[in-house]
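> Would you be able to build a 3D model of this:
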Amino acid sequence: MESVRRSSRTETEAVGAFWRWWSVAGAGLITAAVMSGVYGDLPEIIGAMVMAIHPELRWETGPGARSQHRLCITGGGDPRLRVLAERWRRAAPPPTESWEFAAAREPQPGMVTGPLEGLAQPVDLGLARIAVDWDDRSALAELTVYHPAFTRMSTNDCRLAGRLLADWLLGEDDVQRWVGALNVARTDPRDSQPAAVVPEFIQAVATRNANPRWTMREAQTSSGQRVIVCTLRPLRWVDHPLLDLHTAVRIGYRRTGPDGLPDGDALRGLRHLEADLGALLGSRGELVASETCNGLRILHYYSDSEDQNGRESFDRFARARKEVQVTHTGDPGWARVQKFI
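Reported below is the predicted structural model:
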C-alpha cells in the first residue's frame, strides 16, 4: 500500500508541475508555436512533463469544440492511464478562448478522409471499410476494419491504423463505451460499409442505450445451487473514469428458503443493509452488480482510490456489523465485473 501511495504522490506532483508551467509560460509558448508552425524544442519539453505523470501517456493538440485549440493527454484506451489523464484534466485551469483540455481523443472525422502518416507506408483512410456486428445483450459492437493496404502492412501497423481510425471516427471514450472488440482484416468482410457511416450507427445504438437500468438473471453454481445476479446495464467504466477501486461487500444471511436464497425476512434485512450503506456512501461509491447465493450476498461497488473517506466508509460499515465483510482491490477498467456483461 505504501508504494501505491508513493506512486500516487509522484503522479500528483507531476500533474501540479505541468499546470504551473502551463500557467506561467506554457500556454503562451504553445499558442505561438501552433500559430507559427515553429515548435523548436517545445514537443520535447511537453513530452517530458507528460511522461513524468506516466511514461506511457501521450499528448497531442487539435482543433477545439468550444475553444480554438484542444490539448489532449491520452492513455490510448488503457483504463489505468485513463484515470491519470482524467486527474490531469480535472486539475486544469478553466478553458479559455484559445485552449480547452481533454483526457481522451475526441472524434475528428476530418482525419479519416486523408493519409495516415507515420507507418511503414502512408494509408489513405478514406478507402477503409468497417463491418459492424452488434450484440444487444452486452450493448457492444465488434468492429472489423479492412483496408486494401493491409495486405502489404505488418499486423502491428494494421492494428495501429484500425485503432486510430476508430478513435477519430468515434472518439476514444465512445470506443470504450460501445466497442467490445476491434479487429483488422486483409480481405473485405461481408456486410462492410464505408468507415464514415459507422458513427451514425453508433449514435443510434447509444441513444437506445443511454439510460443504464438494472437487470436480473438466474444462474447456477457448479454444484447446482441457484444464483441471482443483478447488474447495471450497460456496465461502462468509462462513464466513471476515476472510480478505479473495486469493493466487494459480502453480507451473510441466515434465514433462507429451501433453495438457499433469502426468504422474506432475510430479503428485507438485506435491503435495509444495502440502503444503509448507500446512505453512508452517498455519491462516493457506485453499486454496479450483486450476487446472491446460499446464504451470501456480494455487492460490487466502485469508488475513487484517492478518496480515503470513501474507503473508510466501507470499512466503518463492516466494523459495525459482524455479518458484513469488505475487500478492496484496485480495478481501473472494472475487470472484476466483466463476467456480468
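> From now on I want contacts and neighbour counts done on CA atoms only, so please keep to that.
Fine.
> ok, which stretches of the protein are helices?
Counting by DSSP state H, the chain has helices at residues 2-21, 27-36, 42-53, 79-90, 155-170, 172-178, 198-208, 264-281, 308-319.
> Which residues are in contact with Phe314?
Phe314 makes contact with 277, 281, 326 under the criterion C-alpha atoms under 8 Å, 6 or more residues apart in numbering.
> What's the PyMOL line that selects buried ones from those residues?
The buried residues among the contacts of Phe314 can be selected in PyMOL (16 or more other C-alpha atoms under 10 Å) with this line:
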select buried, resi 277+281+326
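> so can I have a markdown table of the helices of the chain showing distance to Glu60?
Below are the helices of the chain laid out as a markdown table (distance: least, C-alpha to C-alpha, whole Å):
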| stretch | distance to Glu60 |
| --- | --- |
| helix 2-21 | 15 |
| helix 27-36 | 11 |
| helix 42-53 | 10 |
| helix 79-90 | 13 |
| helix 155-170 | 13 |
| helix 172-178 | 13 |
| helix 198-208 | 22 |
| helix 264-281 | 37 |
| helix 308-319 | 33 |
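> so which of the ones you listed gets nearest Ser138?
helix 172-178 (9.3 Å; C-alpha to C-alpha).
> Any idea which of the helices of the chain gets closest to Gly110?
Nearest to Gly110, of all these, is helix 155-170, at 8.3 Å by C-alpha to C-alpha.
> And the residue nearest to Pro115 when sequence neighbours are not counted, how close does it get to Thr327?
Nearest residue to Pro115, sequence neighbours excluded (C-alpha to C-alpha, 6 or more residues apart in numbering): Asp124, at 4.2 Å. Using C-alpha to C-alpha, to the nearest Å, Asp124 is found at 50 Å from Thr327.
> swap in Ala104?
Separation of Ala104 from Thr327 (C-alpha to C-alpha): 30 Å.
> who has more neighbours, these two?
Ala104 (23 against 11; other C-alpha atoms under 10 Å).
> Just list the residues touching the more buried one, thanks.
By C-alpha under 8 Å, 6+ apart, the contact list for Ala104 reads 72-76, 82, 85, 171-173.
> I have a second one here; can you model it like the first so I can compare?
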Amino acid sequence: MRITSSGPRTVPHDGTMGIMFEFLRRRRGHGISAPVSRSDGQQARERADMFWQRWQELLPEVSAALGDGEPHRVDHQLAEALALVHPDLTFSLERGEQAIHALVVSSRADPELRVYTDAWKAAAPPSDSQWEYHDAVPAVPDPTQVTVNLHGTAYPLAEVRVAPQVDTAAGLIDVAVYHPGFAALADAERRALTFLPLEATLGERLAADRVGRVETAEREPQDAIGLLEFRDLVRELDAGGPGRDETDTTGKSEMDARPGE
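Okay, here's the model as predicted:
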C-alpha cells in the first residue's frame, strides 16, 4: 500500500510497480488514444453513476472494515462495483492526504480508459473529512521521507539520484535512476527500486505523460539531482516551461546504465 503521510514511512515491495511498467509499455506501444465518441462518453457517465450508487450502499460496510483494520473484507464487493465502470480499472483504499481515507481508482495509465476514470471522478461526491477520491495514483507529498523495504532491507528514497534529459519538442524527460543499494539487488528488485521513486515522486498521471526512457544507473551520474528537484523539473515541463535545455547530456559520459525495462 502506498503511504502518503509526511513522516518517514516504510513501503513493502508488494507488486505495485506494475503500474509503472505498464504505463511505459502502453504509451510506447499504443501512442495516443482514439478520440472518444459522444456515445462512449455517455456510456462512461452512466456506468460511473452506477458505481457511485453502489458505493453509497457499501459505505457502511467499507467503514466498518477499515475501522476493524481489515480492508480486505470489502475487496470483492468494491471490485465488483468498479467493474460496473470498466473491468480493467483497479482500486485501492489509502490513507487520505486531506481526509482520513482515500479511494484511488487507476487506469494503469491506459489512455483508452481515461474516459472512464474522467467520468468516475466527475460523478464522485464532494470530498469531506472522511473520504477523498482520486482518479489516478497520486504522488507522495515528500518522497524523500519514504523508505522501500525489499526482503527485509530498507532503501531510503532520499538516497535516489536522477539524471534527466529533457526533450522539449516531445514534451518528455528521459531519466537514469541511481540508488547506492542497487549493487546488492537482483535484476527484478533493481527494476522495482528504479521505477517506484518515479511513481512516488510524480504520481501515475504525470509520470505517464512526461517520463520517456527509463534507465537503471550502476554508478551515480555526474550532476544528478534529487527527487524533489526532479519533480519541480517535470512539473515545469508539464506547465509549458523549458525544463533543462533539450541538448543537455547531463551525466552521459559518466553513466554506466542498463535499460530499466
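> can you tell which of the helices of the first structure is closest to Trp99 of the first structure?
helix 27-36 (8.1 Å).
> neighbours of the counterpart of Gly226 of the second structure in the first structure, just the number please.
Gly226 of the second structure maps onto Pro194 in the first structure, with residues paired by TM-score structural alignment. Per other C-alpha under 10 Å, the neighbour tally for Pro194 of the first structure reads 14.
> Please apply the same query to Asp135 of the first structure.
If you count neighbours by other C-alpha under 10 Å, Asp135 of the first structure ends up with 11.
> again, but for the one 4 residues further on
If you count neighbours by other C-alpha under 10 Å, Ala139 of the first structure ends up with 19.
> Leaving out sequence neighbours, find the closest residue to the counterpart of it in the second structure.
Counting by TM-score structural alignment, Ala139 of the first structure lines up with Gly171 in the second structure. Once flanking residues are discounted, Gly171 of the second structure sits nearest to Arg210: 6.4 Å by C-alpha to C-alpha, 6+ apart.
> ok, now Gly181 of the second structure?
Computed as C-alpha to C-alpha, 6+ apart, the closest residue to Gly181 of the second structure that is not its neighbour in sequence is Tyr155, at 7.0 Å.
> so who does that neighbour touch?
Tyr155 of the second structure sits next to 147-149, 181 when contact means C-alpha under 8 Å, 6+ apart.
> Then Glu189 of the second structure?
Here Glu189 of the second structure is in contact with Leu150 (C-alpha under 8 Å, 6+ apart).
> ok, Gly264 of the first structure to Gly252 of the first structure distance?
For Gly264 of the first structure, the distance to Gly252 of the first structure equals 15 Å [C-alpha to C-alpha].
> right, I mislabeled it, should have said His147 of the first structure
For His147 of the first structure relative to Gly252 of the first structure (C-alpha to C-alpha), the value is 55 Å.
> Look at those two and report which has more neighbours.
More crowded of His147 of the first structure and Gly252, by other C-alpha under 10 Å: His147, with 22 against 19.
> I figured that one hits Pro122, correct?
No. Look at His147 of the first structure against Pro122 with C-alpha atoms under 8 Å: they stay out of range, at 11.9 Å.
> Spit out the residues that contact the two alike.
Joint contacts of His147 of the first structure and Pro122 (C-alpha under 8 Å, 6+ apart) do not exist.
> List the single closest residue to the residue nearest to the spatial centre of the second structure in space, sequence neighbours excluded.
The residue lying closest to the centre of the second structure (C-alpha atoms, centre = their mean) is Glu204, at 2.9 Å. Setting aside the residues directly before and after it, Glu204 of the second structure is nearest to Val137 in space (C-alpha to C-alpha, 6+ apart), at 5.0 Å.
> coming back round to it: dump the residue contacts of the match of Gly226 of the second structure.
127-130.
> what about the nearest residue to Ala83 of the second structure once chain neighbours are set aside, neighbour count?
Leaving aside its sequence neighbours, Ala83 of the second structure sits nearest to Leu89 (C-alpha to C-alpha, 6+ apart; 7.2 Å). Number of residues near Leu89 of the second structure (other C-alpha under 10 Å) recorded here: 20.
> Return the residue of the first structure aligned against Leu89 of the second structure.
Match for Leu89 of the second structure (TM-score structural alignment): Leu57.
> ok, now Gly212 of the second structure?
Aligned partner of Gly212 of the second structure by TM-score structural alignment: Gly180.
> again, but for Gln130 of the second structure
In the first structure, the residue paired with Gln130 of the second structure is Ser98, using TM-score structural alignment.
> can you pull the contacts of the closest residue to that match other than its chain neighbours?
Using C-alpha to C-alpha, 6+ apart and skipping the chain neighbours, the partner closest in space to Ser98 of the first structure is Gln68 (4.8 Å). Shown in contact with Gln68 of the first structure (C-alpha under 8 Å, 6+ apart): 97-100.
> same check, this time on Trp19 of the first structure
With contacts defined as C-alpha under 8 Å, 6+ apart, the neighbours of Trp19 of the first structure are 91-93.
> got JSON lines for those, with neighbour count and distance to Arg163 of the first structure too?
Compiled in JSON lines, the contacts of Trp19 of the first structure are given as follows (neighbours: other C-alpha atoms under 10 Å; distance: C-alpha to C-alpha, whole Å):
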{"residue": "Ala91", "neighbour count": "14", "distance to Arg163 of the first structure": "28"}
{"residue": "Ala92", "neighbour count": "19", "distance to Arg163 of the first structure": "27"}
{"residue": "Pro93", "neighbour count": "14", "distance to Arg163 of the first structure": "30"}
